[in-house]
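Asks: here is a sequence together with a model predicted from it:
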Amino acid sequence: MNSIKQTCKNVKTLVDSFLNSTTPIFCTPTDEPKDTEAWYSTWEDNYIGDFLNNSVVKAGLKKIADFYCAKQLDVLLRHSSELKASSYPQLYRIYKECCKRLGFVKMPKLYITYQIFGINALSLEVKGHKLILLSRMATIRLNEKELRFILGHELGHHQQGNLVCHTVNGLLDTFNTSSEIFGPMISDTIEVPMKRWCRQSEFNADRAGYICCGDIDAVTNLFLKLGMESVCSAYNEYKELEDAHPHLQTRFTELKKIHKTIKVNR
C-alpha cells in the first residue's frame, strides 16, 4: 500500500511539473447555468478515483490530452459533418431531446463521420470543447430508441466529466508496452485500478443511455447488433479484467440489475 501511495505521489508531482512548464490555467468565475450532474453514477472504493478528481491532476491531464489529441481530431473533423437541424432534422430532434432529458444546458457538438467504422460512437473533450462523433453506419442501421441509447451513453461520459481520464488511459497503454522499466510499475499500481475505474464509467454511461432510451428491449436489440454473445466464457471473463471497456454481455447484465430502479420520463 505504501508503494501505491508513493507512486501516486510521484505521478502527481510529474503532472504538476508538466502543468507548470506550460501555459498557466486561469479559472474565470461565471454565473452561467451548469449541466445537471450525473446523479445516476455509482463508483467503487478505488483510490484512483480520488487521484483523478484532484484539481491539479485534472488540469494537467487535460493539457496532456490536448497535446496528444488535438492534431488527430482536426484531421478527423475535416472528414465529418456537424449535426444541424437543417441537415439531419430527425437525428437533431432525437439528440436535442436526449440532452434535455439528461439536463444539459449546452449540447456538445455532434459530428457524423465515415472515419469511425461499424455501429459506433466516440466522446471527446479537447481544449475545453465537448464533442461526440457518430458513425454514419449508426445513423443508417439504428432505429430511434437505439439511437437514443447510444447518444445517451456518449452524453453520459460528458456528464460524468471523465473523458480526459479515458484519453490518458490510452496513453498509459502505449507507455506501458513501450517501457521495460516503467511498464510493470504502471501495470501494478496505476493501470489495473484505472481500467477498473474506466469499466465502471462505462456502466454509468449505459445508465444515461437507458434514461434517454427507456426501453430495455431496445438495448437488447442494439447490443445484439453490436455482437453481444448469449454466454461469456470463463476465459473472456478473465481477459475482461485487463480491458478498460467491459464486454457487451457484462454491460447488459449490469444494466438489467438496476434498470427498473432508474427513473425514466416516458
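Replies: In hand now; what should we look at?
Asks: make it CA atoms for all contacts and neighbour counts henceforth
Replies: Noted.
Asks: state which helix of the chain is the longest.
Replies: In the chain, assigned by DSSP state H, the helix with the most residues is helix 55-78.
Asks: what number of residues lie near residue 252?
Replies: 18 (other C-alpha atoms under 10 Å).
Asks: that one sits in which helix or strand?
Replies: helix 248-258 (DSSP states H and E).
Asks: what of residue 92?
Replies: Counting by DSSP H and E, residue 92 is part of helix 89-102.
Asks: buried residues in the helix holding residue 252?
Replies: Using 16 or more other C-alpha atoms under 10 Å as the test for burial, helix 248-258 gives 248-252, 255.
Asks: again with stretch 2-10
Replies: 7-8.
Asks: and what of stretch 42-54?
Replies: Applying 16+ other C-alpha under 10 Å to stretch 42-54 flags 48-49, 51-52 as buried.
Asks: likewise stretch 87-104?
Replies: 91-92, 94-99, 101-104.
Asks: could I get those as TSV with distance to residue 10?
Replies: Listed next are the buried residues of stretch 87-104 as TSV, based on distance: C-alpha to C-alpha, whole Å:
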residue	distance to residue 10
91	46
92	45
94	45
95	42
96	43
97	44
98	41
99	39
101	41
102	37
103	37
104	36
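Asks: what about versus this one:
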Amino acid sequence: MPQLKTFPGLQGADFMHPWDVQATASLKKVPGFDKLVAKVMEYSFERVYYLQNTADNVRVTPKMFPKLHRYLEWGCKILDIDEPPELYVTLDPAYNAYTYGHTKPFMVLTSALLDVLDEREKLFVIAHELGHIKCEHVLYTLVAENLAVLLEAVGRVTLGLGSLIGAGLALPLLDWYRKAELSADRAGLLAVQDPQVALSVFMKLAGGAESLLADMDPSEFLAQIRAYEDRDVSTLDRAYKLLITVLRTHPFPIMRAKHLDLWVSEGGYAKLTGLDDQTMAAEPAPDPEPS
C-alpha cells in the first residue's frame, strides 16, 4: 500500500493561496476591524459555541468513529500539527464542515456530508479543516460568524459608528472568507496527495445526489469549469459573476477545483511536496497511509 508523505516543519505560509494572503492584508487595513477582533476576545463567543457543540454533537475518539479519528491523526501528522483539535459529528442534512474557536479550535462534520464521501475524501475534508487552523484563519472566522452581534456592540460604544464600520467591513470579510477556503483546499490535497480525490469532493459538493454518484464524470466537471470561465465575454457577464459571488461565504465548487488544479498544473504543489506532477484527470491511487 502506498505511503503518504509527511511535511515536518510545514508552515501555513508555505501553501497559502496568494489571494488569501492579499485578502488578509486588506482586511487588516479596514477601519474598525481591530475593534471587532477585540470584541471577539471580550465576549468569549468561543466558549459559548464550544459548550453548545459538546452538548449537541458526538465527539470523535479512538473508540467513537475510530476511522474518523485515525484520519484526524493522519492529517495532523502530515501537516505537522502537534495537538489534534477535537472533532465532532453533527446530525445535519446539509453538506458542511467547519472549524470554530481560536484558543481551542474544534472541528465539526455533518452527517449528510459523511454519507456521500468515501474514506479518502473524508481525509481530504478533515485536512481541509486542519488547514484553517494551520493558516490561523480561525480568529477571523469568529469575527465573520458573529459580525451582526459585534457591530451592535461596537455601535453602542462608538455612538452608532458600528453601522458605518459594518458597511465597510462585511464585503471585505466575506471576500477573505472565500479566499481562505482556497488555502484550506491546498491543505486537503497535501494530506490525500491525489488531485482526483479533491476533484471528487468538489463534484459531490456541487451536485452529489447519492443515487447519481456513480454516474459523475470528472472530465465533464472540468469542462464545466472551462465553460464558466468562458462566460467573461462581456462586461455584463463579469458583473453578473460578481453579483452571484459577493455575498457567498465559500467559492463555487467548480472554482475551488479550478484553483487547486492550477496549483498542481503550474508546479506549485510539486515544488512544495517533491511529489510528481499530477492532474485532476489522473486515476485515483489505492488508499494510502502516512509514512
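Replies: Yep, that arrived. This is a predicted model, so every value here is computed, not measured.
Asks: now the TM-score, please.
Replies: The TM-score (TM-score structural alignment, normalised by the length of the first structure) is 0.72; 226 aligned residues with a C-alpha RMSD of 3.2 Å.
Asks: nearest to residue 111 of the first structure among the buried residues of helix 248-258 of the first structure?
Replies: Among the buried residues of helix 248-258 of the first structure, residue 248 lies closest to residue 111 of the first structure (C-alpha to C-alpha), at 24.4 Å.
Asks: isn't that closest one right up against residue 223?
Replies: Yes. Counting by C-alpha atoms under 8 Å, residue 248 of the first structure touches residue 223, with 6.6 Å between them.
Asks: what does residue 148 of the first structure align to in the second structure?
Replies: Using TM-score structural alignment, the partner of residue 148 of the first structure in the second structure is residue 123.
Asks: look up how far residue 162 of the second structure lies from its match.
Replies: Distance, residue 123 of the second structure to residue 162 of the second structure, by C-alpha to C-alpha, to the nearest Å: 41 Å.
Asks: comparing these two, which residue is more hemmed in?
Replies: residue 123 (25 against 21).
Asks: so residue 167 of the second structure sits in a strand?
Replies: No. Read with DSSP: H, G, I helix; E, B strand; the rest coil, residue 167 of the second structure is helix and lies in no strand.
Asks: residue 178 of the second structure touches residue 249, doesn't it?
Replies: Yes. Using C-alpha under 8 Å, residue 178 of the second structure is in contact with residue 249, at 5.4 Å.
Asks: out of these two, which sits in the busier spot?
Replies: Each of residue 178 of the second structure and residue 249 has its neighbours counted (other C-alpha under 10 Å); residue 178 has more, 22 against 17.
Asks: the more buried one: what's it in contact with?
Replies: 248-251 (C-alpha atoms under 8 Å, 6 or more residues apart in numbering).
Asks: what does it correspond to in the first structure?
Replies: Residue correspondence to the first structure (TM-score structural alignment): residue 178 of the second structure is matched to residue 199.
Asks: where exactly do the strands run in the first structure?
Replies: Counting by DSSP state E, the first structure has strands at residues 80-82, 109-113, 121-126, 129-135.
Asks: quick one: contacts of the shortest one?
Replies: Yep, that's strand 80-82 of the first structure we're talking about. Residues contacting strand 80-82 of the first structure (C-alpha under 8 Å, 6+ apart): 109-115.
Asks: which residue numbers in the second structure does it align to?
Replies: Under TM-score structural alignment, strand 80-82 of the first structure corresponds to residues 57-59 of the second structure.
Asks: so residue 255 of the first structure is in contact with residue 205, correct?
Replies: No. Residue 255 of the first structure is beyond contact range of residue 205, at 10.2 Å (criterion: C-alpha under 8 Å).
Asks: show me the contacts for the nearest residue to residue 150 of the second structure once chain neighbours are set aside.
Replies: Closest residue to residue 150 of the second structure apart from its sequence neighbours, by C-alpha to C-alpha, 6 or more residues apart in numbering: residue 36 at 6.1 Å. When contacts are counted by C-alpha under 8 Å, 6+ apart, residue 36 of the second structure touches 143, 150-151, 154.
Asks: and with 10 Å instead?
Replies: 42, 140, 142-144, 146-147, 149-151, 153-154, 162, 165-166, 169 (C-alpha atoms under 10 Å, 6 or more residues apart in numbering).
Asks: quick one: buried ones out of the residues you listed?
Replies: Judged by 16+ other C-alpha under 10 Å, buried ones among the contacts of residue 36 of the second structure: 140, 142-144, 147, 150-151, 153-154, 162, 165-166, 169.
Asks: for those residues, which one is nearest residue 108 of the second structure?
Replies: Closest to residue 108 of the second structure, out of all of these and judged by C-alpha to C-alpha, is residue 142, at 14.7 Å.
Asks: do you know how far the closest one is from residue 153 of the second structure?
Replies: Counting by C-alpha to C-alpha - residue 142 of the second structure and residue 153 of the second structure are separated by 15 Å.
Asks: now swap in residue 92 of the second structure and tell me
Replies: Residue 92 of the second structure sits 31 Å away from residue 153 of the second structure, going by C-alpha to C-alpha.
Asks: before we move on, what about residue 122 of the second structure?
Replies: 38 Å.
Asks: which of the contacts of residue 178 of the second structure fall in helices?
Replies: Within the contacts of residue 178 of the second structure, no residue falls in helices by DSSP H.
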